[in-house]
Each structure stands twice: as C-alpha cells, then as structure tokens.
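*Asks:* Sharing a model prediction with you, sequence too.
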Amino acid sequence: MRWAPLLAMLLMAPGAWAQEIVGVRVGNHPGHGRIVFDWRTAPDYRMQQGEDAVVLQFPAGAAINLDGARRPPRNILDVTAAGDAVRIGLRPGARARVFRVGPKLVVDAMDPVAERPVPSAQAAPPQRRGRAPEAVAAASPAVATPMPPPASMPAPAPVPLAAPVALPQPGALPVRPLAQRGAILLPYPPTTGLAILRRGGQVLALFDSGEPLNLSALRDDPIFAALEAEALGGATLLRLPLASSGQLRARREATGWILQAVRPADDAEAAGRAIPVEAEDGAAPRLVLRARQPGRVVPVTDPESGLPLLLGTLREIGQVMPVARRLPELDLPQTMLGAAVLARADRVVMQATGSGFLIGAGTGSLALDLAAAEMPTAASMTRSFEFPRMAPAQMLERLRALQASIGAAPSLGRLPLRRAATEILLALGLPQEAQAMTELAKSEDPQAARDARLTALGGAAALLAGRLPQAVVLRQPELPDSDELNLWRMLLLAAEGQAGLAAPGLAASLPVLFDYAEALRSRLLPLAAQALAEAGATESLRQLLDQAGPLPELALPRAMLAEAGGDTAAALAGYDEIARGRDRLARARALRRAIELRLTTQQIDAGQAARALEATLFAWRGDAEEVVTRMRVAELRRGARDARGALALLRETEALFPGHAAALRPAIGAAFLAALEQEPPIGAVALFDAYPELLPHDAVGEAAILQLADRLVALDLTERAALLLGQAALRNTGAARAGLGLRQAALRLAEGDAGAALSALHDSAVQPLPDALARDRTILAARAQARLGRMEEAVAGLDALGPAGAEALAELLADRQDWPAAAAALANYLRFALPAAPASLDTAHRQLLLRQAAMLVLAGDEAGLAALRTDHAPRMTEEPWGAALALLTAEQLRGLADLPRLQREMSLFRTIPARLEALRAGGPVTR
C-alpha cells in the first residue's frame, strides 16, 4: 500500500503527465562550447542576443532542467532560468550561434576570432580513430571556421530577433535570392571556377575569385540566412549548414553562378558526370583527374579533420566525383562539383592543367594504387564499434561472462561492460536484446546518455530492429565520424527509402560490412543490396552479390540486376520464383516489379497492369510500400482512360493513410482533372459538384473548368455552363478567379443578360491582376454597361484604358452611329496597333484599315480619308485590299469629268464581293 499516496498524487495532477521536461547537455569542442536542449518535438522559440548574453524565450509551461549545465562549457559563464526564458551568459568576445538539429536546439559559443586555434606543422590536428597519424603540410591554408552541425531543410536556423549585422565591404558583389525557392545568384564573371562538396554538417562552395560578397540580402532567406563567406586571398569560401539529405546544385548563367539547395532523390540533375581518375606510371607515379574547363587549385583547411584540403574548381557544371576513394597518403572525397584531395602527407601536390588536374608528390613518390582505392580493405577503414568476429558459441560464452561481471559490478561501473555486451548481442544478430541493454545502461549511469559509442550502438540496434524513429540518433553530429558509422548512416537512409542517397556511401563502406560476423552480416546484406539495386549502382551491386555468395535473401537484388542488364527472361524467372516464396515483403516487391517489367516490354497494357498490380495490394499492407503501389495503380488507371477509377482509389488511400495526405494531394488533383476531361459533360459536372474542393486553384484548374464550360455550351447548356463557372470562381483566388468570372460574364452577355454579366464581374473582382486580364474585364464591363444604356460609364471605362481600349470604344460609338467619334477612337487604336514595317501587315491589320475608311466615309471626313489614302495606300497594294481601300478613300464626284471614274468604280464594286469570298475560302484571287 505504500504506493497508494504516490498514485493518488499522480492522478490528482494530470498536467504533470503532459508537461515535457527538457534536459540540457553541455560539451567542449574545438573552437566552441556547446549547450544542447533535448526537446522531443521542435519548439517555437524567440531569441534575443546581446554582447554578453543570449536569451531564449520558450513556449509557456516548458520545464527546462538545467542540472546538466551546472558546469558550463567553454565561452559560457552561466546558464540561468527565469520563468519560460533561459539566459546564457557569454565570455567577453565570444559569439553565439543558435540552430536546430532535428527537434533539439543547439547553442554554440564560438571562440573570439583572435583566439581561434590555427593548425600548423608543429601542432598536428586530432586524428580520427583508426587513422595513422600524419604530419600536416607546413604551408597550411587559411583555417576554416568550425561550423555548426547540419540543420534540417529547408531552414537551417531561425533568424534571431536582434542579430548583429556586419556591414558589407565597399564594392562587394551583391548576392541575392531568386524567385525560385532555395536559389541564390552570385554575380561572378564567366571566368570564375567553382567547387562544391560536403564536409561534416556543412556544404563548402569555393569560388576561385577574391572579390568580396555582400550577403545582406540573404538575411531573411529560410535556407541561406546561415551562409558565411571567408576570403582566402584570391578565392572565396562559402559555408552553409545543410541537412545530410540536402545538396547544392550549381548552374552557370550569363549573370553569374546560381546555387540551389536540392534533394538529390527528387532531382536527377544533382548526380552529374563522374570525373575519370587514371593512374600514370613512371619514375614519379601520379593521378590524373580528367575534367573539362578546369580552374585553379585552392588549399583550405578541412573542417572535419583539420588536414589540408585541396579543391580544384571548374568553369563547367555537371562534373563530379561521385564516390569517395581512400589511398595510403591521400583521400579523394565525394564532391557535388569539381575535384578535391584530402592530403594526409605533406608532400601531396595538386595542380591544374589544360585537361584537368594532376596529383603527385612534391618530393619522392606517392603510393597511388587505384585498385586499392576502389575497394579499400576493412583493416584500412576507421571504426566506431568493436564487434567481435568469432564463432557464435564463443560469443555466447563471452556474453555469459560479461553478464556475470555486470552482476558483480557496482551500478556506476557497469557502463563499459554493458557496452561490450551490446556489441556482442548485435554481432549475434539480436537487435532487440542489444537495444534493451543500452536502455539498461542509461537507467543505471548518468554518464551513459553522454557516451557517444553507446548512443551509436543504440541507434544501430534500433535500425536493425526496424525501429527507424529511434535509429535517427545515428545522425547526431556529436558522434565521432568514421567509415563504420557512415555505413550505418547509409543503411538508415536505405531503410527510409532514400536509396539514391545511400548507394554511394554503401558502395564505399562494403569492406566494413563484409568484415562483420555472419549473423550480423546476413541481416544487413539484403538491405544494402536492395538499396544498390534500386539506385541503379550495378557495378557495386555485382561486387556485393559475388562476394556474398548464393544467399536466398539476395534473390530479389539478383533478379533486379538481371533486369538492369537487359536479361528480361532471367529477371522474370527470378521474380516469379520469389513470388512463390514465403518472404512477404520480397514476394510483394517481386510481384510488382514483374508486372512493371511486363508492361515495359509490352507483354501487357496499362489496364491489365493496373488490375494485376491492384491484386498485389494484399501481399503487403499498411506502410509506405502500399501507398506507393496504390499511387502507381492510379497512374496506370489514368493511362487506361479510367481517371474516375484512379480518383476513387486515391481518395480511398487518403482515408486509409491520413499521414500521407500531403503526398497524395498532387496525384488526386491530377486524377480529378483527367476525370473532368474524360467524363461526358453531364457526368463531369456531377463530379465537380461532388468534389469541388479538388479543383486546383491555379491556371491548370482554370483551364479545366473553361474546357468543361465550352463542352456544355456546345450542347446548348449555356445556363449550366454559367453556373459551373460561377461556382468555380467562388472557390478560386487570384487570377484564376478573375478569369473564370470573365468567362461567366461573357456567357451571360451573349445570352442578353447584361446585368448578370456585371454581377459576375463584380463577384469575381480581385486585385492585382495581369494587364491583359484586367483589360478584357474592363472591355466586357463597358459592353454590358452600354447594353444597359450607361454609355457615359462605358466610355469612361474604355477611355481609362487608353489605346488598349480604343478599338472596343470605336465599336460602341459605331453602334450609336456616332461615326466621327468612332473614327477618332479607331484612329487612336491604329496608331498603337499597326506595325511600323510596311510588309508586316496581316489580315487583321488590313481589316482595321478598311473599317477606319468606312467610318470616315460615314462621317463625311474628306480630310481623314485623304490622310488615310496617303499614309496607307502603299501598304495595301495586295488585291482585293488595295481596290477596296481605293474605292473607300476616292475623292467625291464633282462634275461630268468624273463620270468615267465612276464607271470604273462601279465595275470594281461589282467584283469586290466575289474576290473577298474567294479570299475567305482560301481560293485563288483572279486579277
């Protein structure tokens, strides 16, 4: 009964259950101290920064536990709480940077600029675990300021309320954001080269131009607000914190370089063409990187290792190093543009040539074994874990010994033992037990939560157990980087369905995977092979399958490799064999791929493929796989002219999977528009009445409704078409609403209801509008007002348009038989509409000139006719236009001497109708 009072207190205070208690962690890093607020969900916060402190204002009711900040890290004097705000006192000269990493909020207190550590030949940078120490080049490049870890796209960090603003240098090139989201323009001249690559949590973009940049226009940009520029003496280095799933794509335009943040999975252009790497033998072996339009080689300091990083710029886009390679004395990192060399020996030299870049040794020779670089050995790759490689019986015996030691050890002394036990459990292929071991360690020892190796082991166990939300701890920037950790991060990307991003890293980390014990290796190989197959990395997949042997779990990747190689028969045989197996997920994937392959090879049509693919929905249900299959079935139904069936399936999918509603919306809109086009007019109207909210509020939706209205008008259902347009206009906004209202008003006016036309225009009025749409609406309103007898209002509206409304004004005045005013209005329009070149008159222009002549005749304006004849007769020599203009603009008969001319004109009048009819019908004109 001793628990009864505690239970009663909890039941009486339900708010305690819902309140989120946020822990705080601190740490010291090269160049900065760090405070991490461990939020479970990303908070909305405000920041105020002064010279000596940063104040973070959190949502009301947040419980911040500052016990972990009792000993502040470097550059931070104190951390105090006041209500919902936390004040972080800064050391004099320190600079704070605040950003998000997932839901966590990170505050870095950067060292004062004068006190930043500078790597030199006497002070070698820290080496990663498992590397042999190498001397740093004596002539070290400028030091790259440490950057924060990557923030999640699209926004790397919130803009502070009172951030210090650095004044740009005089004459700095203005960098500005573009209308296209996630893109900026850097106005460098065409001779400027560029290199882009990711190092750690930031993307580096190096321009081989020393012109300073003005970044003030990016202050409010959601992605590039955190962009920093560093002058390197003849070059400029940009650093941008960017999520691991993001890349920078560059393109060259006449006005400069454009950088755009993209996700490679959604952008096929982000891959680029691989720069060929060749080895040249001789007295001094060297590597040749063959690239077009090479720029310069600029040395910088690698933010990850502190070693010299030699960057080769290019003046042409699309040339990349897609896979990282490691040699004994240098690395060739993966790039998004250009070439890069990480020098691990001080004699590494890189220079630009006319055909690319040369990599060699300044003195002596380098070990340049490209074969070893393509597939490095497991022993040469860095590790984060210590998975044992022994027989399962030996690992079980060792695990029993560890468990006995854990039971005998005090609680605060068990962390190393539990960490070793976790590694054995993972090596045995027991991820659930391994994850439970890490949780036990965290519950016993407060140091366990800050143990990077244990955190990474917990993430690996969660990934292997299929608990992806818990496996994201593998992406924490605090974890020391290694080849082994990169393998697990790539496996996490593959499990999340981002095979295109994971494939290069998986291909480079395969030696680590094959070095694992059989139980762990067999659990990871299918995931890696499937990712390589989906990404189209056929060479790496072939190497994996050859080395793995005939494992049954790899049957699906083998069939996919056969399909990629063009062996349709072998691929279909493999898929059909897997479909008869017992692995439900592999069976579902094999069925679907077999259907797609038969569709591609025209063994079945789209309708048959849709029916067959729909039958596979029962093979695997309840996750993103089913959603993707349903969307593909809907696409095939649309291709088979069954858009209504596709719409029904997508709406059912939206109801079953509300979490995927945002991804389904574009497909639902496309199916709805296709159904409006394919259904009979009455059925299409009924469909719109049933789902009016599915109409896109853009030009595509407007065009679909206008087309449907035209089909109704063709069936003499003008009233129904007008009602449809009115309903659609009320549900739209902007120019689409105004365009639909204009069409509705035109139908109402054509039916003789000028009042209804004006009401339709009034109900669909929005501001601002494109000039052409605003003009058409004003002209139609003037015609409706003239029909109602409001001539003064109609004339005033058309006069306000200037020359653009003169033609419509002339028509209204002609209807009132006010010929002088109509002729003057049309003359005003002709000055605006007629081209200057005599030979460029088309049929419409000639018709306007004849209308002007007719109005002048009816107005009795001899002077106007004479001027028209003088100005335009030379441009109307083509028959019958010239004859008609000559008749209309001829002088009046004044005596008997003009009778012969009258006879000729009467003959012309009798022949003009036949000539005009021949012209209208497209036949030859008799001269």
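*Replies:* Okay, I see it.
*Asks:* going forward, measure contacts between C-alpha atoms and count neighbours the same way
*Replies:* Fine.
*Asks:* Flag every buried residue along stretch 564-576.
*Replies:* Of all the residues in stretch 564-576, those buried under the rule 16 or more other CA atoms under 10 Å are 564, 568, 570-572, 574-576.
*Asks:* from those, which ones fall inside strands?
*Replies:* Mapping the buried residues of stretch 564-576 onto strands (DSSP state E) picks out no residues; all lie outside.
*Asks:* I'd like those residues as TSV, with distance to P177 appended.
*Replies:* What follows is the buried residues of stretch 564-576, written out as TSV (distance: CA to CA, whole Å):
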residue	distance to P177
A564	41
T568	48
A570	51
A571	48
L572	50
G574	51
Y575	49
D576	52
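*Asks:* which one of those residues is nearest Q847?
*Replies:* Nearest to Q847, judged by CA to CA, of the buried residues of stretch 564-576 is A564 at 62.3 Å.
*Asks:* how about the closest one, what does it touch?
*Replies:* 536, 538 (CA atoms under 8 Å, 6 or more residues apart in numbering).
*Asks:* ok, back up a step: of the buried residues of stretch 564-576, just say which sits nearest to V857.
*Replies:* Nearest to V857 among the buried residues of stretch 564-576 is A564, at 77.4 Å by CA to CA.
*Asks:* any idea how far that closest one is from P557?
*Replies:* As judged by CA to CA, to the nearest Å, A564 and P557 stand 10 Å apart.
*Asks:* how much distance is there from stretch 511-530 to the middle of the chain?
*Replies:* Distance of stretch 511-530 from the chain centroid (CA atoms, centre = their mean, to the nearest Å) equals 32 Å.
*Asks:* Count the neighbours of T236 for me.
*Replies:* Neighbourhood size, T236 [other CA atoms under 10 Å]: 20.
*Asks:* Might one say that it is in contact with A195?
*Replies:* No. Using CA atoms under 8 Å, T236 is not in contact with A195, being 10.8 Å away.
*Asks:* Buried residues of the strand or helix carrying L902, list them for me.
*Replies:* Element membership for L902, per DSSP states H and E: helix 899-921. By neighbour count with 16+ other CA under 10 Å, helix 899-921 contains the buried residues 905, 912, 915-916.
*Asks:* Second structure for comparison follows:
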Amino acid sequence: MLDTIIADGVPSDDAVPYLMRSMAWMELGRNAEAMKDLAHPLLATSLDAAAIRGIVHANEDRWREARENFAAAAGVAGTLPIDMQRKMVLAATRTALEMRDSKEAARVFSEFETIGVPDELAAEVAVLAGRIAESEGKMGDALVAYERAGRMNESPAAAEARFRALAARIGAGKITRDQAIGDLEGFTVLWRGDRTEAEALGLLGRLYVDANRYRDAFRTLEAATISHPTSDVTRTLQQTMTGAFADLFLEQRGEELSALEALGIFYDYSALVPVGRRGDEMIRRLADRLISVDLLEQASELLQHQVDKRLQGAARAQVAAKLAMVQLKNRKPDKALRTLRATSLAELPSEIREQRLLLEARATSETGRHDLALELLEGLRGKEVDRLRADILWAAKRYGESAEAIERAYGDRWQSFAPLADHERHDILKAAVGYALGDDKLGLHRFRGRYAAKMADSPDRAAFEAVSTSFGLDSTDFKDIARAVSSVDSLDRFLRDYRTRYGDDKTSDGAEPAAPEAPAPPRQSRAPAPAPG
C-alpha cells in the first residue's frame, strides 16, 4: 500500500509515507531498504526518523551510529507509540552495553518500569537485566536473570541467555576449559545464524587457542566468516586468530606441534599469514623446522616463494642463500647454483656476500668443477674457508694440499689444553692421511710432532700412530683408515658449520631449535667414497 501511495506521488512536504514505510521495512528485517527511506531529505531533521535510525543501526550492530541517533531522539521517546517506545528502549539499552556504558544502560533500562514489559519481550528484557548486572559485577544476579530468560521459550533471546550464562560461568572459573569447550561445541551446533552464534564461535575459538587446538580454532574463524562475514565479532575473531597463527610460528608454544602438523596448518590457513616482515620471519622459522627434520622439498617451496614473490634486494639475496643451502643439503647442487646466480647483486653486505660465496664454491665442487670452486674462495680468509678449501682439494685428489688447509684451519689448536672433539679428531686424522697420500714426509713429521700428544688419549690413537709413523700406503691398515676417513660425508659437516656460523639453526633470540618431534623421512644414502689412490 505504501509503495502504491509513494508511486502515485505524495505532496512534496509530506514525509509520513516514507517514515511509515521505513518502519515496515524495519519490522521485516530489511535494514538496507529502511535506511534508504530514512535518508529522504524530508526526514533529515525528523526526531521520529532518528529514533527509527537508531533501532536499525542497532539491528546492524552499528553501535556508534545507533547511540548518536538515540541521543538525538531522546526528546520524542515518550511521544512514540508504546510498542515503538519498547523497541527503542531495548535497542538503546543494548547499544549502551555494547559501548561499555553500564550507567547509561541502567538509566535507559529503568524506563521499562514505566512502559511495562509484555510477555513476548520478557526474555529479551531479562537478558538485558542480566547483562547490566554482569557489567556491574553482580554475577549472581546476572546468572539468575540469564537462567530465567533461558527457560522462557525457544527464542533468540533465550538462546542468547543460555550462551551468556555459560560465558559468565567460564569467566568466573566455575567450569573447566574442557567442559566449556564441550558445552560451546554443542551450543554452536544447535543455535545458528545470529550474533549469538558469532559470539559463541569467538569464545570457542579463543578457548581452542588456549588448549593448543589450533586447527579447531581456525575452523571456528572459517565458520564465523561464512555465517557472519560483516560482523564486528567476526572481525575481532579474525584479529585474534591472525595473532594466534603468528604466535604458532614465532613463539615457543608452536614447538608443541610436529613439523608436519605445523606445515599442514600453514598451508590450510595461509590466508592468516601477516604481510610484511613479520610474515617473512614466520615463513623462515617454519622452513627452519622443516629443515631440522629433513623435509627439504617442503622447506624449499616456502623459501622459493619468498625469493620469487615477497622479497627484494639484500633480504632476497640472504633468503636465497638459505634456499641454496637447503637445495645443497638435498643433494641438488645444480639447483643451488641456479638460485645463487639468479639472485646475485653487485652490492651486498660483506657477510651475505661471503656466505653466498661459500655455498657457491661448495655447490660448484659438488658438480665436479673443483678448480673453479677454489677460484671462488680466493681472497676469503678464516677457519670455515680453510675447511671448505680442504674438502674441495680432497675431492680433487690433491691430498697434500688438503692436509695443509686443514692444518692451517686449526692454527695453534695443538697448543690448547682442551681435548679434541670428535669432529676435530676426524680432521686431524684426515690431515695425517692427506700428508701420507701426498708423499709429504716433512709435513707429516711436523704434523705428528704437533698432534701426537693430543691424539694419544683419544679413541683414534692407534689409527693416528699407524698413519703418521709409516708410509706403507699399500698396507691393509692404511687402506682401511683412508677408506674410513673418506667415507665421512664432508657435505653434512660443511652445512653444520655453515649454519652454526650464519645462525640458520637458531631462533632470533639465539636459542637452539627444539629437537624434532616427528621422525625424519629416510634420506637417500650415499655410497662410501672409495679409498684414495
């Protein structure tokens, strides 16, 4: 009828049809259409229209706009029809509560003493009474009001009352977290489609995070986003879950997950990865965890995405070095070389330049181009460089020069009182074998004089004696020792030293990474190196 009246034309100064139609739209829950009529120029200064706008805004959870309109309409509240007054008092009380103004909520709510509460509104009014009592710290009164509302009927207000009673008991610590999760799971299955469901999902999601049930927590966000995409409750839950997702990969609590489980969550909910530096750090830390349990292909995918899509400049070159290290560890030196060459820059900080050169030299040696690998190391100094040079020379069968590089790397270690570690004893024995294979009697004699005492009390004493006192290269003992020395994988040793030097095995605060919680998949074994010579 109102459509017909307005279509036939109304006097230019008659706003009543538009006001009435906005009320009809509001009763039908068609808020957008109601606001369109309320935007008519004739209603711009209407206090009646302000009251209706306030109710519509409250129905849309637009609390600030609702409050402004209720404040403007305060002078006409008593002139409205009684049913409209009750709607306005309900909406204005809810608005004050959502704006955390409990005094204003109690003041407005007191108007029900004058206008009365019909049976059909009893549950909604009881919920508001409970919320006001809860905001004032009167938990007992709040629970009584909620329980009264929850028993009245199967209405949205009764469902909200049951949820708020449960939330109040959770907040007061009257039920355990597991009980709360179970009750909320049941509630969200049975009650769907309104703000109460959104709030229940938000609380359930936070409890899941507290219980380290991350996948369940992120599922609640998916459900809330589907059901209530524009709700402020969903936006708050989105922020909470984004923070929880970041903490899962940046804080210690994420170490409770296995690397495989963490990877699965990352891929399933990658939309929660924050932009910028924090997101990049999250991806790198996850890659470190995958590397620690030899999930090298998956780690490579994450790092490759950073190199290709997210980073530029020196940061890109540094992450590319980590990617090349993973590819090298995965026995793909050609890929490592392509990664390094594709991300080269003329100007880089000296440390990044050095770590990239070390990786490039090792990868080049792994492809059999030992002389080129040695050329890449020219101009570099340090123990790590000498150890790498020794490995390359050994792979090139230049055993005497390899021994010299090992001796140079250890410097005056022979003068230290500290006993040799396992990897140090292996290097010392390897150098002795190298001098023997290189037919450098003078070098072997000097080396024996330096390290005989330190090797005397070690498990390798007999082997060192056999190698350093005899040039019987054809003896069975010497061949066995040389074969054992050569069979140790020098690439793994290089990568361990590299990651120790450049921090790839440590978190940002310097702590060592947690031990792997999932067994590593079997690695492809390499055949032992044949005995030199």
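*Replies:* Nice, I can see it. It should be emphasised that the depicted structure is a prediction, and the values quoted were computed from it without experimental measurement.
*Asks:* what's the TM between chain one and chain two?
*Replies:* The TM-score (TM-score structural alignment, normalised by the length of the second structure) is 0.58; 368 aligned residues with a CA RMSD of 4.2 Å.
*Asks:* before we move on, the earlier item: what do T236 and A195 of the first structure both touch?
*Replies:* Among the neighbours of T236 of the first structure, those also in contact with A195 (CA under 8 Å, 6+ apart) are 206-207.
*Asks:* what residues does the lengthiest helix in the second structure touch?
*Replies:* When the second structure is parsed with DSSP state H, its longest helix is helix 232-250. Residues from elsewhere that reach helix 232-250 of the second structure (CA under 8 Å, 6+ apart): 61, 195, 198-199, 202, 205-206, 209, 217-218, 221, 224-225, 228, 253-255, 272-274, 279, 281-283, 285-286.
*Asks:* try stretch 695-712 of the first structure
*Replies:* 669, 672-673, 676-677, 681, 684-685, 688, 718, 720-722, 724-725, 728, 731-733, 736-737, 739-740, 743.
*Asks:* Please confirm that T313 of the first structure is located within a strand.
*Replies:* Yes. Under DSSP: H, G, I helix; E, B strand; the rest coil, T313 of the first structure falls within a strand.
*Asks:* who touches the nearest residue to Y410 of the second structure once chain neighbours are set aside in this structure?
*Replies:* Closest residue to Y410 of the second structure apart from its sequence neighbours, by CA to CA, 6 or more residues apart in numbering: K383 at 7.2 Å. K383 of the second structure makes contacts with 408-410, as judged by CA under 8 Å, 6+ apart.
*Asks:* Most neighbours among these, which one?
*Replies:* For the contacts of K383 of the second structure, neighbours tallied by other CA under 10 Å; top is A409, 20 neighbours.
*Asks:* and the gap between it and R387 of the second structure?
*Replies:* To R387 of the second structure, A409 of the second structure is 6 Å away according to CA to CA.
*Asks:* returning to that earlier point: do you know how far the residue nearest to Y410 of the second structure is from S350 of the second structure?
*Replies:* From K383 of the second structure across to S350 of the second structure, the span is 17 Å (CA to CA).
*Asks:* again, but for R148 of the second structure
*Replies:* Taking CA to CA as the measure, R148 of the second structure falls 72 Å from S350 of the second structure.
*Asks:* Those two: which is more packed in?
*Replies:* Each of R148 of the second structure and S350 has its neighbours counted (other CA under 10 Å); R148 has more, 18 against 9.
*Asks:* That one pairs with which position in the first structure?
*Replies:* In the first structure, R148 of the second structure lines up with E577, judged by TM-score structural alignment.
*Asks:* for T500 of the second structure, same thing?
*Replies:* Here T500 of the second structure stays unmatched in the first structure, going by TM-score structural alignment.
*Asks:* give me the element T500 of the second structure is part of.
*Replies:* Element membership of T500 of the second structure, judged by DSSP H and E, is helix 490-502.
*Asks:* who's in contact with that helix?
*Replies:* Contacts of helix 490-502 of the second structure (CA under 8 Å, 6+ apart): 325, 329, 355, 384, 388, 391, 505.
*Asks:* can I get the residues you listed in TSV with distance to T45 of the second structure?
*Replies:* Output for these, formatted as TSV (distance: CA to CA, whole Å):
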residue	distance to T45 of the second structure
M325	70
K329	74
Q355	71
E384	80
L388	82
D391	86
D505	67
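*Asks:* for those, which one is nearest V76 of the second structure?
*Replies:* Distances from V76 of the second structure to those, taken by CA to CA, are shortest for D505, at 69.8 Å.
*Asks:* So which residue is dead centre in the first structure?
*Replies:* With distances taken as CA atoms, centre = their mean, V262 lies nearest the centre of the first structure, 4.4 Å away.
*Asks:* Now do it against A535 of the first structure, distance only.
*Replies:* 18 Å.
*Asks:* How about E614 of the first structure?
*Replies:* Per CA to CA, E614 of the first structure is found 25 Å from A535 of the first structure.
*Asks:* just D576 of the first structure next, same as before
*Replies:* D576 of the first structure sits 22 Å away from A535 of the first structure, going by CA to CA.
*Asks:* Quick check, V326 of the second structure in contact with D294.
*Replies:* No. Here V326 of the second structure does not reach D294: they are 9.3 Å apart, not a contact under CA under 8 Å.
*Asks:* Looking at those two, which is more packed in?
*Replies:* V326 (26 against 20).
*Asks:* who touches the host helix or strand of that one?
*Replies:* V326 of the second structure belongs to helix 313-329 when elements are defined using DSSP H and E. With contact meaning CA under 8 Å, 6+ apart, helix 313-329 of the second structure is reached by 291, 296, 299-300, 303-304, 306-307, 333, 335-337, 339-340, 343-345, 348-349, 352, 355-356, 359, 363, 491-492, 495, 504.
*Asks:* if you set the cut-off to 6 Å instead, what comes out?
*Replies:* With CA atoms under 6 Å, 6 or more residues apart in numbering as the test, helix 313-329 of the second structure has contacts from 303, 307, 336, 343, 356.
*Asks:* Please apply the same query to stretch 49-57 of the second structure.
*Replies:* For stretch 49-57 of the second structure, contacts defined as CA under 6 Å, 6+ apart pick out 66, 69-70, 73, 91.
*Asks:* how much distance is there from it to the middle of the chain?
*Replies:* On CA atoms, centre = their mean, the centre of stretch 49-57 of the second structure falls 42 Å from that of its chain.
*Asks:* Understood, closing this out.
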